[in-house]
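In: The sequence isn't on hand, but the structure is:
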């Protein structure tokens, strides 16, 4: 009986310690300031496809450098990792929607299909957090796949569509290549929107990415709900 009790208590204790450790490290306030805000250079770190088993690791690294990011989340993953959704909000990051199906054939089957998916996506987000979000990112970007009518339907529903200016390609390359992609594609650019995903190699690269951008004078901002969207329909 005692052996069985120990078997139950020890894993439970470790789970509680893990939760408390995350709350202490990921959302802790620090007085250390890393940004060199002198050149009016802005970087938006955006992270797609979560939440996942990597979310808390990403949050801890972001917190270490006082960086706020924007997480575009898939419906099924929010249901699988509801605590990570709450952690994202509790740590002061912005939350956006990344569809239900992540399938362009389903998203654009009808003119209203994308809107219906994001409505459902937001409903799940609201159930978990008590909040709503109008920030969206289309799987594979808003061009070339999204028909004009689908775009118009989303805009009429006040969804704010965000694409990116730098694709790290982190879903298929090594951590070193992620860093190289950002160095090359951020050169001589004052405002950048960086596309990342919740991958192991992204976790491995993130700290070096933040250090590099800080040294280059970038200030990091999360995407605000009232911010004018930046997408390929707006900028061409």
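Out: Sure thing, it's come through. Treat the numbers as computed from the prediction; the structure is a model and nothing was measured.
In: Going by C-alpha atoms from here, please, whenever you check contacts or count neighbours.
Out: Will do.
In: count of neighbours near the residue nearest to residue 158 when sequence neighbours are not counted?
Out: The shortest distance from residue 158 to any non-neighbouring residue, by Cα to Cα, 6 or more residues apart in numbering, is to residue 134 (6.9 Å). Using other Cα atoms under 10 Å, residue 134 has 19 neighbouring residues.
In: And whichever helix in the chain runs longest, how far out from the chain middle?
Out: In terms of residue count, the longest helix belonging to the chain (DSSP state H) is helix 2-26. Here the centre of helix 2-26 is set off from its chain's centre by 28 Å, with Cα atoms, centre = their mean, to the nearest Å.
In: same question, stretch 56-75
Out: Using Cα atoms, centre = their mean, the offset of stretch 56-75 from its chain centre is 7 Å.
In: okay, how far is it across it, tip to tip?
Out: 18 Å (Cα to Cα, to the nearest Å).
In: Please name the nearest non-neighbouring residue to residue 207.
Out: Closest to residue 207 by Cα to Cα, 6+ apart is residue 61, at 6.4 Å.
In: Now the helix or strand harbouring that neighbour: buried residues?
Out: Take DSSP states H and E as the rule and residue 61 turns out to sit in helix 55-64. Within helix 55-64, the residues that qualify as buried are 55, 56, 57, 58, 59, 60, 61, 62, 63, 64, counting by 16 or more other Cα atoms under 10 Å.
In: Put this next to the previous one:
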């Protein structure tokens, strides 16, 4: 498995070898640049694609052949969340919500309802800052611990799941999570429901990627995503899929005892 450590070791080893060879044969400078560019390309891809497990191990799907999938929601709770909960309740489906700490503080009654209706809760940072990829380890620890405190205040127990905002990882995030001992939960079906404009295109994208063991990423932030959820649940039923929580799918405990 290609990791940041092995990628960097490869870079340094090749640069060292080229440096030694340069004493005996002419090595063009652009070879050094190309090697560094190749390293950088892999590092950028690994930081943005959580399934690569480049900086840390992320659980992005189950490899069981059972026709079970997990629907997950990021960025809530919001004003849309109650309608999402209504749809889930109507269809007797439990989901997993990766919640933002400051959103919990804004909508405590909605968050309380998520818990009361038996859905699983995960940590999704406190601010979901666009600059979170540049935060220090200390700042990341604050983001994670603040959200854990907010969740525990309502839930009565500490969450063990963490999902990085935007799916971005880096050495500082990895170090922070190693210290907090959270399980990192990714996905293998990204709906792009915050980017794609029409619900039909979003649904088509999900349908083309779903398979037994999939973890689907949605957001409880728009009516568009709500309508996608309604149609997705019909599709799952028609195709004999069972929607379960991430905890049930991966058999990894969601909370500390």
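Out: Yep, that arrived. Everything quoted here is computed from the prediction, not taken from an experiment.
In: After superposition, what's the TM-score here?
Out: Superposed pair, TM-score by TM-score structural alignment, normalised by the length of structure 1: 0.73. Supporting alignment: 186 aligned residues with a Cα RMSD of 2.0 Å.
In: The next helix or strand after the helix holding residue 61 of structure 1 vs structure 2 - mean distance after superposition?
Out: Counting by DSSP H and E, the next helix or strand C-terminal to helix 55-64 of structure 1 is strand 70-73. Comparison of strand 70-73 of structure 1 with structure 2 after fitting gives an average deviation of 0.5 Å (mean Cα distance after the TM-score superposition for structure 1).
In: can you pull out the helices in the stretch 101-250 of structure 2?
Out: For the stretch 101-250 of structure 2, helices defined by DSSP state H, counting those that start in this stretch occupy the ranges 101-106, 108-116, 137-155, 171-180, 199-209, 223-238, 246-250.
In: if we can go back for a sec, what is the nearest of the buried residues of helix 55-64 of structure 1 to residue 2 of structure 1?
Out: Among those, residue 56 lies closest to residue 2 of structure 1 (Cα to Cα), at 33.9 Å.
In: Map that closest one onto structure 2.
Out: Under the alignment (TM-score structural alignment), residue 56 of structure 1 maps onto residue 82 of structure 2.
In: circling back to that earlier point, do you know how far the residue nearest to residue 158 of structure 1 is from residue 99 of structure 1?
Out: Taken as Cα to Cα, the span from residue 134 of structure 1 to residue 99 of structure 1 is 12 Å.
In: which other helices and strands contact the top strand by length along structure 1?
Out: Longest strand of structure 1, by residue count under DSSP state E: strand 41-50. Contacts defined by 3 or more Cα pairs under 8 Å, 6 or more residues apart in numbering; DSSP states H and E place strand 41-50 of structure 1 against strand 70-73, helix 75-80, strand 191-197, strand 218-220.
In: So for residue 16 of structure 1, which of these sits nearest?
Out: Between these, helix 75-80 lies closest to residue 16 of structure 1; by Cα to Cα that is 18.8 Å.
In: What's the match for residue 157 of structure 1 in structure 2?
Out: In structure 2, residue 157 of structure 1 lands on residue 180 (TM-score structural alignment).
In: now residue 200 of structure 1
Out: Match for residue 200 of structure 1 (TM-score structural alignment): residue 223.
In: Correct me if wrong: that match contacts residue 80.
Out: Yes. Between residue 223 of structure 2 and residue 80 there is a contact under Cα atoms under 8 Å: 6.9 Å.
In: Which residue of these two possesses the greater neighbour count?
Out: A count of neighbours by other Cα under 10 Å puts residue 80 above the other of residue 223 of structure 2 and residue 80, at 17 against 14.
In: The residue nearest the centre of structure 2 and residue 37 of structure 2, how far apart?
Out: The centroid of structure 2 falls nearest to residue 186 when counting by Cα atoms, centre = their mean (3.6 Å). Look at residue 186 of structure 2 and residue 37 of structure 2: by Cα to Cα, they are 27 Å apart.
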